[in-house]
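1. Need the 3D shape of this:
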Amino acid sequence: MTPSPWPNPLIEQRADPFILRHGDGYYFIASVPEYDRLEIRYATDIEKLPAAQPVVVWRKPQSGPMSQLIWAPELHHIDGRWYIYFAAAATKTLDALNMFQHRMFALECADADPLTGHWIEKGQVVTPWDTFALDATTFHHQGRQWYLWAQKAPDIPGNSNIYLAELENPWTLKGDPVMLSRPEFEWECRGFLVNEGPAVVTHGNRLFISYSASATDENYCMGLLWIDMEACPLNPANWHKSPQPVFTTNWENRQFGPGHNSFTTTRDGRDVLVFHARNYTEIEGDPLYDPNRHTRVQLFEWDKQGMPQFGTPQPEHD
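-> So this is what the prediction gives:
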């Protein structure tokens, strides 16, 4: 593997990291330890993001459906406007299934600069089920805009599965969703039955979806789905799933629970894996409230068959 040129960690205490390369630079957004706001950083290069001043573009209200536990935001630019997708709950209380009560929401900014522009709440992104939902992302493919997310299905055991639907507009689904993946392998079911945090990358004649599985401690890891670029993404039979995880805890390097990733590229076109991981396993209490899932970035490559080779989480270094 090619050594990555950035310090590890890149940004401390930022989980669920998302880096968008757009225009002349890079935008960074992630969950903050307080789970109470959305903030964006901008820099002309990835290595400058840690020193970039975070700009708070939205704070949670004191009450209502978006008033608790703001999770996993992503920043996207669609048809000349900016959008932030995030998950939020009305309460920190668990429901009858012992799960958090998150739903997915969207913000829109029509101004050129998302750091200084005016953000408007577009409300909940409604799906066919009123259940735990989170980790939305979006991508353009085959001339259409798609919405990809994780949600609890009423009739399937576990916390969440991966779903895909076309978008009518950036905050409204079009047509019925299809399930692309559910926790089925042992490595997806450690602690909790989880498929979440999907991210999209294309290479050659394939579109890939990485996702995260299992509990958010050292068992957290990444899986992989893929489809031919010309195949219909709404037909689950067209998708392939790796029977093995593709990015996992490395005890030698002391990198634990790597996951909830996104993808970006360097200025010279090299592919970058963006993810979070801890450097210890001794977590007191709920791992969710441990703030030390740090943002990490490293280069990855492709093999001769056109499959991604993520390697292993690298040890910490300056």
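
2. Going by C-alpha atoms from here, please, whenever you check contacts or count neighbours.
-> Noted.

3. and residue 141, how many neighbours?
-> 14 (other Cα atoms under 10 Å).

4. Need the contact partners of stretch 179-195.
-> Contacts of stretch 179-195 with the rest of the structure, by Cα atoms under 8 Å, 6 or more residues apart in numbering, involve 150, 157-164, 211-215, 219, 221, 236, 239, 241, 243-245.

5. Ok, stretch 152-162 next?
-> Taking Cα under 8 Å, 6+ apart as the rule, stretch 152-162 contacts 99, 129, 131-133, 148-151, 179-183, 192-196, 198.

6. To compare with the earlier structure, here is another sequence to fold:
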Amino acid sequence: MSPVAMAQRTFTNPIKSSGPDPWVLQKDGWYYYMNTTGRNLTLWRTHNLAELATAESKIVYTPPAGQPYSRDLWAPEIHSFNDRWYIYFSADSLNNRSHRVWVIENASPDPMQGDWVMKGKIGDKADHWEIDMSVIDYKGQLYAAWSGWEGPTNGRQDIYLARLKNPWTIDGDRIKISQPDLPWEMHGDVPQAWQKNGEVPKIYVNEGPEFLQHSDKLFIVYSANACWLDYCLGLLTYNGKGDLLDPGSWTKSQNPVFVQAPENGVWAPGHGGFFRSADGKQDWMIYHANRSATDGCGDKRAPYIQPFTWHADGSPDFGKPIVNVAVPAPIAK
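-> This is a model prediction of the structure:
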């Protein structure tokens, strides 16, 4: 194989120079990619993720000015259900307290074509603050997981789960399945710029929940601590027997399952997502991380991807962040 051909099939992390809250969906040999832009919903696609930085891209949706979803668009995810495409994204109109999740739909076979139509806000009955929604079809039933506040303004971010009656409507009540309650989840000092009158308030964070299914096991991987601190990934495991909406059906791992590697120049890895290679044989994770301990929560966060394996008990083995080495890309179509 020529050096040029080899270069086309490998990459080094980060796979793009910037891209907070990255997401990949692999479908029919295409890798569809999204990340937070803050202003619009941009979709990339490629047959070869090693070429993501130069992949075809298109702004598929720009919210009209003055709408309750017109500002601070975060954490977009593209999904496909019942031969239609859906993008879930968090947005607000005035400030963070108005953040909710919104859904757009496209009936075209090609998500880069056709019209994206606003289906509306997807939330619980009491209209609580929410961000970072992801959705799964589990045994023929749609479920959504997201990060939310227990009250209207308490600021502590918990993980909630709900059943869906269709891809844009919650069916029934939201159920809290995790809150920051372990020592490693509670490193919540806020940045100095947010402090007032010398006070150092705490914000404890569980966010970015992502479903991960392996054989007969179901997990939710979530981000803990905070993006300006030692962000890391935690794990919730479904016991496989009870109702998914019963908090007792989920067990939280007592330690994080993926942490930063300052010795490799990787800080605050979080907001992980998961996909399979086009040949269906390899499991991959995507996450964002910083290249400095002081990079914070802005556009310095860049996307990293790497393969992962499984422990003997069926739980994911994410290893350590991989950086500065050539990695064979996910199998291309």
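
7. Quantitatively, what TM-score do the chains reach?
-> Overlay of the two chains. TM-score (TM-score structural alignment, normalised by the length of the first structure): 0.91; 303 aligned residues with a Cα RMSD of 1.8 Å.

8. ok, of the contacts of stretch 152-162 of the first structure, which come out buried?
-> Burial by neighbour count, 16 or more other Cα atoms under 10 Å: within the contacts of stretch 152-162 of the first structure this picks out 131-133, 148-151, 179-183, 192-196, 198.

9. how about the strands in the stretch 101-250 of the first structure?
-> Using DSSP state E, counting those that start in this stretch, the strands of the stretch 101-250 of the first structure run over 103-109, 119-124, 133-141, 144-151, 161-169, 172-181, 195-203, 206-213, 221-228, 240-241.

10. Would you format the ones you listed as CSV with distance to residue 301 of the first structure included?
-> Output for the strands of the stretch 101-250 of the first structure, formatted as CSV (distance: least, Cα to Cα, whole Å):
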stretch, distance to residue 301 of the first structure
strand 103-109, 32
strand 119-124, 37
strand 133-141, 21
strand 144-151, 24
strand 161-169, 25
strand 172-181, 24
strand 195-203, 11
strand 206-213, 14
strand 221-228, 15
strand 240-241, 19
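
11. Can you say which of those is nearest to residue 55 of the first structure?
-> Proximity to residue 55 of the first structure (Cα to Cα) singles out strand 119-124 among those, at 12.7 Å.

12. Check which residues of the closest one are buried.
-> In strand 119-124 of the first structure, counting by 16+ other Cα under 10 Å, buried: 119, 124.

13. How about stretch 79-94 of the first structure?
-> Neighbour counts over stretch 79-94 of the first structure (16+ other Cα under 10 Å) mark 82, 83, 84, 85, 86, 87, 88, 89, 90, 91 as buried.

14. Just give me the match in the second structure for the first one.
-> Read that as residue 82 of the first structure. Per TM-score structural alignment, the equivalent position to residue 82 of the first structure in the second structure is residue 85.

15. Name all residues that make contact with that match.
-> Counting by Cα under 8 Å, 6+ apart, residue 85 of the second structure makes contact with 78, 79, 105, 106, 107, 108, 111.

16. and the residue most central in space within the first structure, what does it touch?
-> The first structure has residue 197 as the residue nearest its centroid, 4.0 Å off, counting by Cα atoms, centre = their mean. By Cα under 8 Å, 6+ apart, the residues touching residue 197 of the first structure are 135, 136, 149, 150, 210, 211, 212, 259, 260, 261.

17. residue in the second structure matching the fifth one?
-> Meaning residue 210 of the first structure. Match for residue 210 of the first structure (TM-score structural alignment): residue 221.

18. try the first one
-> Under the alignment by TM-score structural alignment, residue 135 of the first structure pairs with residue 132 in the second structure.

19. Neighbours of its match, how many?
-> Residues lying near residue 132 of the second structure (other Cα under 10 Å) number 25.

20. what sits against it?
-> So residue 132 of the second structure contacts 74, 75, 76, 89, 90, 101, 146, 147, 207, 208, 209 (Cα under 8 Å, 6+ apart).

21. With adjacent residues omitted, what lies nearest to the last one?
-> Okay, so that is residue 209 of the second structure. Leaving aside its sequence neighbours, residue 209 of the second structure sits nearest to residue 222 (Cα to Cα, 6 or more residues apart in numbering; 4.2 Å).

22. Quick check: nearest residue in space to the match of residue 210 of the first structure, chain neighbours excluded?
-> residue 235 (4.7 Å).
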